[in-house]
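> attaching a predicted model along with its sequence, questions to come.
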Amino acid sequence: MTTLDTHPVQAPEAAGPAPYRWRWPALFVILAGSVMELLDATVTNIAGPTMRADLGGGTSMIQWLGAAYTLAMTAGLLTGGRLGDIVGRRRMFLIGATGFVVGSLLCAVSFSPETVIAARVVQGLFGAAMVPQGLGMMREMFPPTELRAALGMFGPVMGLSAIGGPILAGWLADADLLGTGWRMIFLINLPVGLATLAAALRFLPASRPARSLTLDLPGAALASLGALLVVFPLVQGREYGWPAWAFAMMAASAAVFALFGRYESRRAGRGRDPLVAPSLFRKRSFVGGLFTGTIYFAAFTGFGLVFNLYTQLGLGYSPLKAGLAGIPLSAGMIVGMGLVQALRGHGRRLLHAGALIMTAGVVALLLLLGAEAGPWQFAPALLVTGVGSGLIMGPYFEIALAGVEPHEMGSASGTLTALQQVGAALGVALLGTVFFGATGGDPTAAARQTFWVVAGMVALTFLAGFLLPRRTGEDTGPGH
């Protein structure tokens, strides 16, 4: 194995140290890891019905295939970034990528709903160890003049992954390569993951661990427990007839989150490193971002799941045809995010415009639902929905992080990223429950009812957007 050169030749003292020699190959390693994680976050939206037909289980199994992954990802993200600071980002990337490959293999050899859901948890936890290391390594590797260009590569790559992922998952599930059926959507991670690991060993830079930092394990446990107490009853409550314990668990989640907030404040007061900086909750932009992001990510992720379920269970599409039918949604999102780059100065108004456009697209789609509708009839409404979603997503993180101090940035960005996963899990749980609870033998009626709920959630995103500052440079302290 070739040893990685972590001591690049120094430039003259006046110019500072030379940039890391292998920074561009290292960037592609980071992108490969992110793409692998992103694809596996969504493949079960396409393959879920086929997996359930093979493994058995109730309708909640399809919801848990996504929710288990995103909940595990959330729990891991809250600590994965900090572990990279403590033990080294390269080391954590390698650990995460290795575990992700193992989790993929466990998914592929699963023989029951319980084993595949447990394997999805393994995937999510190790994905959370791998993905957060990328940004920190990029800031170490690239000089300021190149960093913006490097960060700019994420958008197109992630956009192409969003389009290609469902198509690849549908094709692999349909092709039945070597008699593997749906299992190939996970087996394909083995060669990709091993190649990524080999490239990571060669090209990623070693970083010096910051051993003065400490890990807030009790805080991570409380936050994860609070999220689980919300998602579990939403997914399972319908199948058990909404017993009292389901509502008790959701009520308990509020108490757990309150305890989490108090614990974090006391930890910070004692001079220890909190999982989430309490000062963030005194900033209007950040608090507004929490509300806005939770609603939006729940609506968008749940919408994608229900559309795929409707096309397969209601219209009889194959997984590949269902994946192809969703292309306009992903393409529209890329267009919307591209518009954000040209119109960035409009700040919050972009997000509001996106919410209105996305609502119009969802309403147009639900009016088209029916046995006679096909992919070409859905395409315009999906494209409009995607454009609106891109206009929301494009400025969201920048606006929500406005007013965050430099020393709070790591905690703030990690919290918002974890919140994206929580919102996704809630969307899968809530909207999946609405869809399956309303089916009654008519998937079209169920989809129509669910999409009305989605339209209402996007309208709430519009209202929550007023909590955000008008522009990223605006003061967002408590007095404003």
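The structure has been received and is ready for your questions.

> switch to C-alpha atoms for all contacts and neighbour counts from now on
Fine.

> name all residues that make contact with A67.
Listed by CA atoms under 8 Å, 6 or more residues apart in numbering, the contact partners of A67 are V231, A424, A425, L426, V428, A429.

> would you turn these into CSV with neighbour count and distance to I185?
Formatted as CSV, these follow (neighbours: other CA atoms under 10 Å; distance: CA to CA, whole Å):
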residue, neighbour count, distance to I185
V231, 26, 26
A424, 28, 21
A425, 33, 21
L426, 29, 24
V428, 33, 20
A429, 26, 23
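
> on the three-state scheme, Y317 is what?
Classification of Y317 by DSSP: H, G, I helix; E, B strand; the rest coil places it in coil.

> excluding chain neighbours, what is closest to it?
T311 (5.6 Å; CA to CA, 6 or more residues apart in numbering).

> which of the three states applies to the one you found?
Assignment for T311 (three-state DSSP): helix.

> could you give the number of residues near it?
Counted with other CA atoms under 10 Å, the neighbours of T311 add up to 26.

> surely it meets L320?
No - using CA atoms under 8 Å as the test, T311 is too far from L320 to be in contact (10.8 Å).

> would you confirm that G81 contacts G414?
Yes - G81 is in contact with G414 according to CA under 8 Å; the separation is 7.4 Å.

> off-centre distance for the longest helix that the chain contains?
In terms of residue count, the longest helix belonging to the chain (DSSP state H) is helix 23-55. Relative to its chain's centre, helix 23-55 lies at 11 Å (CA atoms, centre = their mean, to the nearest Å).

> buried ones in that helix?
23-24, 26-52 (16 or more other CA atoms under 10 Å).

> just stretch 157-168 next, same as before
Counting neighbours by 16+ other CA under 10 Å, stretch 157-168 gives M158, G159, S161, A162, I163, G164, G165, P166, I167, L168 as buried.

> take the one below as the second:
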Amino acid sequence: MTTTPTPAPTTPAPYPWRRPALVALLLAEAMNLLDATIVQVAAPTVHAGLGGSVSDVQWFSTAYTLPFAVLLITGGRLGDIAGRRRLFVLGVAFFTAASVACALAPTAGVLIAFRAVQGAAAAVIIPQTVGLIKAMFEGDELSRALGGIGPVMGLAAVGGPVLGGVLTHADLFGSSWRAAFLVNVPVALVVLALSPKLLENRAPRRPALDWPGTALAATGTGLLVYPLIGTNLTELPAYDWALLGLGVLALAAFARHQRRTATPLLEPGLFTHRGFPPALATSTTFFAVTNGLLTVVVLQLQLEAGQGVLAAGLSLTPWSTGLAVSSWLSGRRGARRRMMPYGLALVLTGVAAAAAVYATTTGTATTADPSRYPWPLLPALALVGLGAGLFTPAFFTLALRPLRPQEVGSAAGALNAVQQLGATLGVAVLGSAYLDGSAVTACAVAMALTALCWATSRRM
């Protein structure tokens, strides 16, 4: 009796359109990060043009990052359910329309509303990128494709503040700050043109969406952030303290709900890892320091030092360059644990140096000259950037290393969410410390938060 030999298994052919598809995904990543940073430099000019309360300057950024933070994990779940390519394209389309609406906004309130739409659309876009890359690439090509996200994000971080200053200063066709939003349109059109090359992909088993968990997370974070915007932190009224308390209760209810529901937004096994909760706290405080300090630097240069938007944007170049260089060096050396305390030490040194610069160049002292450009601030900002670049790769590597494969996606979403939440709180807290006190006060708060970040990172 003869038998037919079983054919050897063959490796499936690689997805033919993976390279143009990767370009679309990386451009979308860059577009969203640019939009988060480009407005920080232009914000004082936006306020001068549209009027409104001084606290609106903080809301121009916060209105974007808050819905982005709250809806990131839900955006990932929606991709599992409805298809990642479909959600990606839908998110880019809404993001583009909201960008045009922001550029045409007649009032500060309208601009803030459409910034929130942008943030929600970004929360739909970003969670799909990793899932789509993993669906289209495998083996060494997968590692290289995922590795492309870091340099693109670094380039966007370097270019965002500078581009915001250049576009606003250039006043193209009389557009002033509006060009900072219109720059999204050509990038988004390229992404949409390439999107048919994306492979449709969804979870093998359709998960249910945790609407109660989403509502509790949104309510809790909103109640925590809202009272801190445009408020003197040393004179919070009883009403605002009550809102903060309700926010803490809502987040506690969210944590309890996640442990009990059959369809949690977060994988319950994440919190069995001893280092993961401290990683969430570390991410929150670190990005509160960096994003909040960025806002303070831009506001001080324009509101006190008498510098234009172009000078404010270019002043952040040492920070961005230091971050790019040190993150590259940290990655080459394997992003080891010891890079984290070294990085935080550099951040703390840079913030302390910035406080010293502000103490001698602002205020009521007879030697102070607020209209003089604070040149010593530049090396201080370079130190902060160098420290942030050493810290970030090591932190994310350490936070994700002990997790099981089925937990990585949920963990990455949670870390990105608290990163955005930290950025939102940083703009609120440090921005208020500056507007109600001084740049030195804001730096003191940033130093305290850096010390807290060091304490939580030691428990990872």
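That came through, no problem. Keep in mind that what you see is a predicted model, and the values were worked out from it rather than measured.

> TM-score of the superposition?
Here the TM-score for the pair of chains, by TM-score structural alignment, normalised by the length of structure 2, is 0.93; 444 aligned residues with a CA RMSD of 1.8 Å.

> need the max-distance pair from the contacts of A67 of structure 1.
Taking CA to CA as the measure, the contacts of A67 of structure 1 span a maximum distance of 10.4 Å, between V231 and A424.

> contacts only, for the nearest residue to L34 of structure 2 once chain neighbours are set aside.
In this structure, L34 of structure 2 finds its nearest non-sequential neighbour in G160, 4.9 Å apart by CA to CA, 6+ apart. Going by CA under 8 Å, 6+ apart, G160 of structure 2 touches L33, L34, D35, T37, I38.

> what's the spacing between the residue nearest to Y317 of structure 1 and G124 of structure 1?
As judged by CA to CA, to the nearest Å, T311 of structure 1 and G124 of structure 1 stand 27 Å apart.

> what's the answer for H346 of structure 1, then?
36 Å.

> what about those two, which has more around it?
Taking other CA under 10 Å, H346 of structure 1 and G124 do not tie; G124 has more neighbours (31 against 14).

> in which helix or strand does whatever residue of structure 2 lines up with the more buried one reside?
Here G124 of structure 1 is matched to G119 in structure 2, going by TM-score structural alignment. For G119 of structure 2, the enclosing helix or strand under DSSP states H and E is helix 108-136.

> mean shift of that helix relative to structure 1?
For helix 108-136 of structure 2, the mean deviation from structure 1 after alignment is 0.7 Å (mean CA distance after the TM-score superposition for structure 1).

> chain center to that helix: distance?
The answer for helix 108-136 of structure 2 is 11 Å, by CA atoms, centre = their mean.

> could you point out which element follows that helix?
Remark: after helix 108-136 of structure 2, the chain's next helix or strand is helix 139-147, criterion DSSP H and E.

> now do V131 of structure 1 against M92 of structure 1, distance only.
V131 of structure 1 is 9 Å from M92 of structure 1, by CA to CA.

> right, and V340 of structure 1 touches E398 too?
No - using CA under 8 Å, V340 of structure 1 is not in contact with E398, being 11.4 Å away.

> pick out whichever of the two has more residues nearby.
A count of neighbours by other CA under 10 Å puts V340 above the other of V340 of structure 1 and E398, at 21 against 18.

> give me the aligned partner of the more buried one over in structure 2.
Under TM-score structural alignment, V340 of structure 1 pairs with S330 in structure 2.

> any idea which helix or strand carries its match?
Secondary structure (DSSP H and E) places S330 of structure 2 in helix 317-332.

> same question, R91 of structure 1
Using DSSP H and E, R91 of structure 1 falls within helix 89-108.

> what of G394 of structure 1?
Taking DSSP H and E as the criterion, G394 of structure 1 maps to helix 375-400.

> what's the average distance of that helix to structure 2?
Compared with structure 2, helix 375-400 of structure 1 is 1.7 Å away on average (mean CA distance after the TM-score superposition for structure 1).

> that older thread, of G81 and G414 of structure 1, who's got more company?
G81 (25 against 21).

> ok, that one - contacts?
G81 of structure 1 neighbours (CA under 8 Å, 6+ apart): A129, P132, Q133, G414.

> let's go with 10 Å and repeat that
Counting by CA atoms under 10 Å, 6 or more residues apart in numbering, G81 of structure 1 touches 88-89, 92, 128-136, 410-411, 414.

> three-state assignment of the aligned partner of it in structure 2?
Here G81 of structure 1 is matched to G76 in structure 2, going by TM-score structural alignment. Here G76 of structure 2 takes the helix state, with states given by three-state DSSP.

> quick check: neighbours shared by V340 and E398 of structure 1?
In contact with both V340 of structure 1 and E398: G347, using CA under 10 Å, 6+ apart.

> between G81 and G414 of structure 1, what contacts are shared?
Common contacts of G81 of structure 1 and G414 (CA under 10 Å, 6+ apart): P132.

> so how far is M158 of structure 1 from the closest residue in space to A379 of structure 1 that isn't next to it in sequence?
The shortest distance from A379 of structure 1 to any non-neighbouring residue, by CA to CA, 6+ apart, is to P328 (5.6 Å). Relative to M158 of structure 1, P328 of structure 1 is positioned 15 Å away (CA to CA).

> same check, this time on L369 of structure 1
29 Å.

> next, W242 of structure 1: secondary structure please.
Under three-state DSSP, W242 of structure 1 comes out as coil.

> what's it aligned with over in structure 2?
By TM-score structural alignment, W242 of structure 1 lines up with L236.

> what's the answer for F462 of structure 1, then?
With TM-score structural alignment as the criterion, F462 of structure 1 pairs with W454.

> before we move on, the earlier item: the match of W242 of structure 1 and Y226 touch, don't they?
No - using CA atoms under 10 Å, L236 of structure 2 is not in contact with Y226, being 12.0 Å away.

> picking up where we left off before, could I get the contacts of G160 of structure 2 as TSV with distance to Y64 of structure 2?
Below are the contacts of G160 of structure 2 laid out as TSV (distance: CA to CA, whole Å):
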residue	distance to Y64 of structure 2
L33	11
L34	12
D35	9
T37	10
I38	12
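
> quick one: which of those residues is nearest to A288 of structure 2?
T37 (13.8 Å).

> can you tell me which residues contact the closest one?
61, 156-164, 291, 294-295.

> so which of the residues you listed are in helices?
Judged by DSSP H, the contacts of T37 of structure 2 include 61, 156-164, 291, 294-295 as members of helices.

> and which of those is nearest D240 of structure 2?
Using CA to CA, the ones in helices among the contacts of T37 of structure 2 come closest to D240 of structure 2 at S61, 20.9 Å.
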